[in-house]
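Visitor: Quick one, structure for this:
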Amino acid sequence: MKQPTFHGRVLLPLSVFAEARAGDPLALERVLRYYDRYINKICTRTLYDKDGLPHICIDEYMKHRLQAKLVGAIVVKK
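Guide: Sure, this is the predicted structure:
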């Protein structure tokens, strides 16, 4: 059976989300890896050095905050 895709990317099965909600650390890691490119994209910033040259980098603080929010939204507290 062909796996469902979105813009050419294979979607995560719902069973992975269910396992992550139950507290499986490997499933949670898989979800974080799946969304890693998207999180990197929205955390990309252009910073300028003292000479005014632009440098594109990832805001690590914001990336960690978004990952923590994602984990908090998935994991159910019992």
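Visitor: make it CA atoms for all contacts and neighbour counts henceforth
Guide: Noted.
Visitor: Show me where the protein has its strands.
Guide: 5-6, 9-10, 44-48, 54-58 (DSSP state E).
Visitor: Other residues contacting the third one?
Guide: Applying Cα atoms under 8 Å, 6 or more residues apart in numbering, the set of residues contacting strand 44-48 from outside is Pro54, His55, Ile56, Cys57, Ile58, Asp59.
Visitor: Residue most distant from the centroid, the protein?
Guide: Most distant residue from the mean C-alpha position of the chain: Asp51, 33.2 Å away (Cα atoms, centre = their mean).
Visitor: before we go on, could you also do this sequence so I can check it against the first one:
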Amino acid sequence: MKQNKYKEPLPLAVIEAARAGDAGAMEQVLRYYDGYINKLCTRMLYDNYDQPHVCVDEYMKHRLQNKLIYAIVCNSR
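Guide: Predicted structure coming up:
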């Protein structure tokens, strides 16, 4: 059976609080987009025996999270 992938949007109050600099609201925004960011940062790596491993590139994930925070806080003024 196919699962419904619909996700409730973030409340406007949370977005406005994140724009105002509230750390808790910013954490909610980051958690909301965490699955999407993980999907964007997923990479196929190969070990010494050429076995493939799917993993999240943590460096890229932190860069995308920082860009999201910057876009919310700095571009809102």
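Visitor: The second structure: which residue goes with the residue farthest from the centre of the first structure?
Guide: In the second structure, Asp51 of the first structure lines up with Tyr49, judged by TM-score structural alignment.
Visitor: one step back: please produce CSV containing the contacts of strand 44-48 of the first structure, extended by distance to Leu26 of the first structure and neighbour count.
Guide: Below are the contacts of strand 44-48 of the first structure laid out as CSV (distance: Cα to Cα, whole Å; neighbours: other Cα atoms under 10 Å):
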residue, distance to Leu26 of the first structure, neighbour count
Pro54, 38, 12
His55, 34, 10
Ile56, 31, 10
Cys57, 28, 12
Ile58, 25, 16
Asp59, 25, 15
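Visitor: So in the first structure, which helix runs the longest?
Guide: helix 60-74 (DSSP state H).
Visitor: Can you give me the distance of the match of Asp51 of the first structure to Arg43 of the second structure?
Guide: 17 Å (Cα to Cα, to the nearest Å).
Visitor: Geometrically speaking, which residue is the centre of the first structure?
Guide: Tyr35 (3.1 Å).
Visitor: No further queries at this time; thank you.
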